[in-house]
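*Asks:* curious how this folds, go ahead:
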Amino acid sequence: MPLQMTGAPSDPDLIRLPWDVPLEEWPEHHLVTLPRGISRHIVRFARLSGRVYAIKEISERYAKREYQLLWDLNRLDAPAVEPVAVVTGRREAGGEPLDSALITRHLQFSLPYRAMLSGTLRPDTLIRLLDALAVLLVRLHLAGFYWGDCSLSNTLFRRDAGAFAAYLVDAETGELHPVLSEGQRNYDIEVAHINIYGEMLDLEAGGFLHSSIDPLAFAEQLCRRYHRLWDELTQEEIVEDVEWHLIDQRIRRLNSLGFDVAEMMVRRKAGTARLIVRPKVVDSGHHQRRLLRLTGLDVEENQARRLLNDLDSFRVAKGLRHEDEAIVAHRWLAEIFQPTVTAIPPGLRGKLEPAQLFHEVLDHRWYMSETAGRDVGLEAALRSYIDTVLIFKPDEKAIIGAPETDATGL
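*Replies:* Below is the predicted model of the structure:
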């Protein structure tokens, strides 16, 4: 069988990579060093035409299966890495067959959780990672996806304002169904619990876990957080006819979690004056979609919430309460957001993505203003942030030359 690349590769140079060489023996000039999590398979990163691709060596059957699952998840707008192609028919120069390869696009500004280790991982950072993982698992389950191997290691994390956003990076054990049964969901949670407990024990053995964290209790938190979020999104609510405002509160709670309500199912309870109400939650991204509609900025959910809050403050400060929202957004973009981002020296712009950078400048302005007892203004906060914070941050767009993070590294 001849070498074959199947998918939607956007770079013709992909086919010219040394597919007749085992992935672990690829010459360095084809590779870029990025932090990566633990994997059962050989994974390497290649840079072509300014883009970075993750390449995983895996059997043909599983490469094709995972490619299709990732393609389906992207079609459903689920948080997962983007599949590019599958390479089959690989053979060494002597004719020996090689495993196939799955190519995915590297998620910019994302990191595996182990790459966030700096001394001892703080409890609040771990909690935020766990929250992001719980939201990811709920979103996948709402889409009908059974993961089968949920763990911190199989997830990539991007900073999202003060929290993290999680993305599925390994789908080889997954299954896509029209709807998941309660048993499938519970088993997925049980697997996640076992995996995370093992990961916490691993961190503890390596001296990277804070002494206040109990690995078992921490893993159990994922289950509690998942079930609390799932119930908020899916459970029915019984209200009196005169208590319709409770439903509005429910919708607001769902929006605060980043989820939209597509429609409401309302039915009257037999023999009573009560109503049974169940919202139909379509997906997360309430604030993302509003910001994208108003400004064209495509950012993470918490970042969108923070930027929208600043936009609303701008509206009040400029006396534009009665002005059309789209016009206000255009002015905020031109007068506040874009000047702030473009003021960053070119050599520092790879440190953080623009939305995260803007969020951190706002945080820095708040702390400076608290210390000074007055609003120091955005311009002064930006200068201080660049000089005292940004220059010391690692480059999260592509950490070139950093040691790879794997099991032996711990």
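
*Asks:* when you work out contacts or count neighbours from here on, use the C-alpha atoms and nothing else.
*Replies:* Noted.

*Asks:* so Trp332 makes contact with Leu311?
*Replies:* Yes: Trp332 lies in contact with Leu311 (C-alpha atoms under 8 Å); the separation is 6.2 Å.

*Asks:* on the three-state scheme, Glu370 is what?
*Replies:* helix (DSSP: H, G, I helix; E, B strand; the rest coil).

*Asks:* near it, how many other residues are there?
*Replies:* 12 (other C-alpha atoms under 10 Å).

*Asks:* ok, now which ones touch it?
*Replies:* Contact analysis of Glu370 by C-alpha atoms under 8 Å, 6 or more residues apart in numbering lists nothing.

*Asks:* how close does it sit to Ile386?
*Replies:* Going from Glu370 to Ile386 by C-alpha to C-alpha, to the nearest Å gives 19 Å.

*Asks:* hmm, Ala163 is touching Asn302, no?
*Replies:* Yes: Ala163 is within contact range of Asn302, at 7.3 Å (criterion: C-alpha under 8 Å).

*Asks:* another one to check against the first:
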Amino acid sequence: MHPDPSPRAAKLLSDLRGFMAAHIYPNEQLYHDQVAAERWAHPPILDELSDRAKAAGLWNLFFSGEQGQNLSNAEYAPLCEEMGRVHWSSQAFNCSAPDTGNIETIAHFGTDAQKERWLLPLLDGTIRSAFAMTEPAVASSDATNIACSIRRDGDDYVIDGRKWWISGAGDPRCAIFILMGKTDPDAPRHKQQSMILVPRDTPGINVLRPLTVFNYDDAPHGHMEIVFEGVRVPAANILLGEGRGFEIAQARLGPGRIHHCMRLVGLAERALELWCRRLKERVAFGKPLAEQGVQLERVAEARMAIDQARLLTLKAAHMMDTVGNKAARAEIAMIKVVAPNMACKVIDWAIQAHGAAGISQDTVLAQSYAHARKLRFADGPDEVHRAQVGKLELARYT
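*Replies:* Next up is the predicted model:
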């Protein structure tokens, strides 16, 4: 169905798998120990792993540009799956959200000055970023509701509003926000919003609290609730111009959805591996769990569901590469429903097979489930994507 990856992409995947085996899996516990010791500090092991990844040529794998690997979406997707097997590992390769989307946004829509100030250090991994869109006071699944004010005042814009679920804002290296807000409430519905670059150290930015996902705070990355109060930035910080926010958002979200979904495939694949090993090791009611009928049925269902989600995501990636994001919008919407729901189901079954250990800190499964469940909201809730798929399907018959 899809072309074979280029020899270079195949080698990158082989090298990445070797790197994961040699450096990521052996340091999983150390990473968690360092985060537990100082929750909102940068874990030193990430610097060591990042240096190794740069030296191995496994840096900025997602990026198409001078500092990246220039892979197609379909070529990058299997790399995403491999990194997704460990929730935090994409950071070691400078391939983690929201930086990937923010880097692509600045690369495509930023001015030369904006690229010099923010893009280069993001690509080098010396700073991190956050994307400030969602708001607590409105249904942000309909982004036209976003009310945060971006008001022109002379040579500046002044920002006032409340944002939450701002992923990455907890990281001490976070230096820049891309913020979406309203510049003209009287403009046509999809021309009211704009995006603007807001340096993290600008006066008036107040972080209220980290939000938790089933009591996981995702430190030091974090999902923060933030008040922007009289935040003043130069007018030159606007991206592309006033009223272009939705245009930027559509370009930004397509590739990111591929990344999320393939990482979820990797997360589910690892859960299935842990589950199958557990079934081989445990005996209940006089025979191994692997011989229990319900487990055999669930393992088979999991295998089929993972492969189906992978193929659908690869199809979406291939279409984005060949016919463009707009023509692939139904497939992109479908994978955002299919992949998180698949991962939730597979990880839940793996938890059940592990018994009480599955909900403890002794396995990665509980945190994996929390992450997968969260992604049924990120980049749009299931209901929005289903509605889009339904409308596009019905439109074929008009």
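
*Asks:* what does the TM-score come to for these two?
*Replies:* Once superposed, the chains reach a TM-score of 0.23 (TM-score structural alignment, normalised by the length of structure 2), with 148 aligned residues with a C-alpha RMSD of 6.8 Å.

*Asks:* find the helix or strand that the closest residue to Glu104 of structure 2 other than its chain neighbours is a member of.
*Replies:* Nearest non-adjacent residue to Glu104 of structure 2, counting by C-alpha to C-alpha, 6 or more residues apart in numbering: Arg252, 7.0 Å away. Using DSSP states H and E, Arg252 of structure 2 sits in helix 245-281.

*Asks:* next secondary structure after that helix?
*Replies:* Downstream of helix 245-281 of structure 2 (by DSSP H and E), the next one is strand 283-284.

*Asks:* now for that next one, which elements pack on it?
*Replies:* Using 3 or more C-alpha pairs under 8 Å, 6 or more residues apart in numbering; DSSP states H and E, no helix or strand is in contact with strand 283-284 of structure 2.

*Asks:* quick one: the strands in the stretch 101-250 of structure 2, in order.
*Replies:* Counting by DSSP state E, counting those that start in this stretch, the stretch 101-250 of structure 2 has strands at residues 128-132, 149-153, 156-167, 174-182, 193-199, 205-210, 223-234.

*Asks:* hey, which of those is tucked in deepest?
*Replies:* strand 128-132 (a mean of 26; mean count of other C-alpha atoms under 10 Å).

*Asks:* how big is the angle separating that strand from strand 223-234?
*Replies:* 90 degrees (axes from the mean of the first three to the mean of the last three C-alpha atoms, to 10 degrees).

*Asks:* what's the angle between strand 128-132 of structure 2 and strand 174-182?
*Replies:* Using the same axes, to 10 degrees: strand 128-132 of structure 2 against strand 174-182 is 20 degrees.

*Asks:* and the angle for strand 128-132 of structure 2 with strand 193-199?
*Replies:* Going by the same axes, to 10 degrees, strand 128-132 of structure 2 makes 150 degrees with strand 193-199.

*Asks:* these two touch, right, the residue nearest to Glu104 of structure 2 and Gly101?
*Replies:* Yes: judged on C-alpha under 8 Å, Arg252 of structure 2 makes contact with Gly101 at a distance of 5.7 Å.

*Asks:* out of these two, which sits in the busier spot?
*Replies:* Gly101 (26 against 19).

*Asks:* surely Ala271 of structure 2 meets Tyr369?
*Replies:* No: with contact defined as C-alpha under 8 Å, Ala271 of structure 2 and Tyr369 do not form a contacting pair (9.7 Å).

*Asks:* spit out the residues that contact those two alike.
*Replies:* Joint contacts of Ala271 of structure 2 and Tyr369 (C-alpha under 8 Å, 6+ apart) are Ile347.

*Asks:* looking at Ala163 and Asn302 of structure 1, which one has more neighbours?
*Replies:* Asn302 (25 against 18).

*Asks:* and the more buried one, that one's in a helix?
*Replies:* Yes: assigned with three-state DSSP, Asn302 of structure 1 falls within a helix.

*Asks:* where's it relative to Phe314 of structure 1, distance?
*Replies:* For Asn302 of structure 1, the distance to Phe314 of structure 1 - C-alpha to C-alpha - is 18 Å.

*Asks:* and if you look at Leu203 of structure 1?
*Replies:* 44 Å.

*Asks:* hey, where'd the helices end up in structure 1?
*Replies:* 60-75, 123-142, 182-205, 215-234, 245-256, 286-295, 301-317, 325-332, 338-342, 354-372, 378-388 (DSSP state H).

*Asks:* and of these, who's closest to Arg274 of structure 1?
*Replies:* Closest approach to Arg274 of structure 1 among those (C-alpha to C-alpha): helix 245-256, 12.8 Å.

*Asks:* and the helix or strand containing Ala300 of structure 2, what does it pack against?
*Replies:* According to DSSP H and E, Ala300 of structure 2 maps onto helix 293-322. In terms of contacts (3+ C-alpha pairs under 8 Å, 6+ apart), helix 293-322 of structure 2 is packed against helix 73-84, helix 245-281, helix 329-354.

*Asks:* packing partners for the first one?
*Replies:* Helix 73-84 of structure 2 is packed against helix 7-19, helix 245-281, helix 293-322, with contacts defined by 3+ C-alpha pairs under 8 Å, 6+ apart.

*Asks:* what angle sits between it and helix 293-322?
*Replies:* Using the same axes, to 10 degrees: helix 73-84 of structure 2 against helix 293-322 is 140 degrees.

*Asks:* what about His287 of structure 1, distance to Leu136 of structure 1?
*Replies:* Taken as C-alpha to C-alpha, the span from His287 of structure 1 to Leu136 of structure 1 is 17 Å.

*Asks:* oh, I was asking about Tyr67 of structure 1
*Replies:* 19 Å.

*Asks:* Glu301 of structure 1 now?
*Replies:* 12 Å.

*Asks:* again with Arg315 of structure 1
*Replies:* Taking C-alpha to C-alpha, one finds Arg315 of structure 1 at 33 Å from Leu136 of structure 1.

*Asks:* neighbour count for those two, which is higher?
*Replies:* More neighbours surround Leu136 than the other of Arg315 of structure 1 and Leu136, with 23 against 19 (other C-alpha under 10 Å).

*Asks:* great, nothing more from me.
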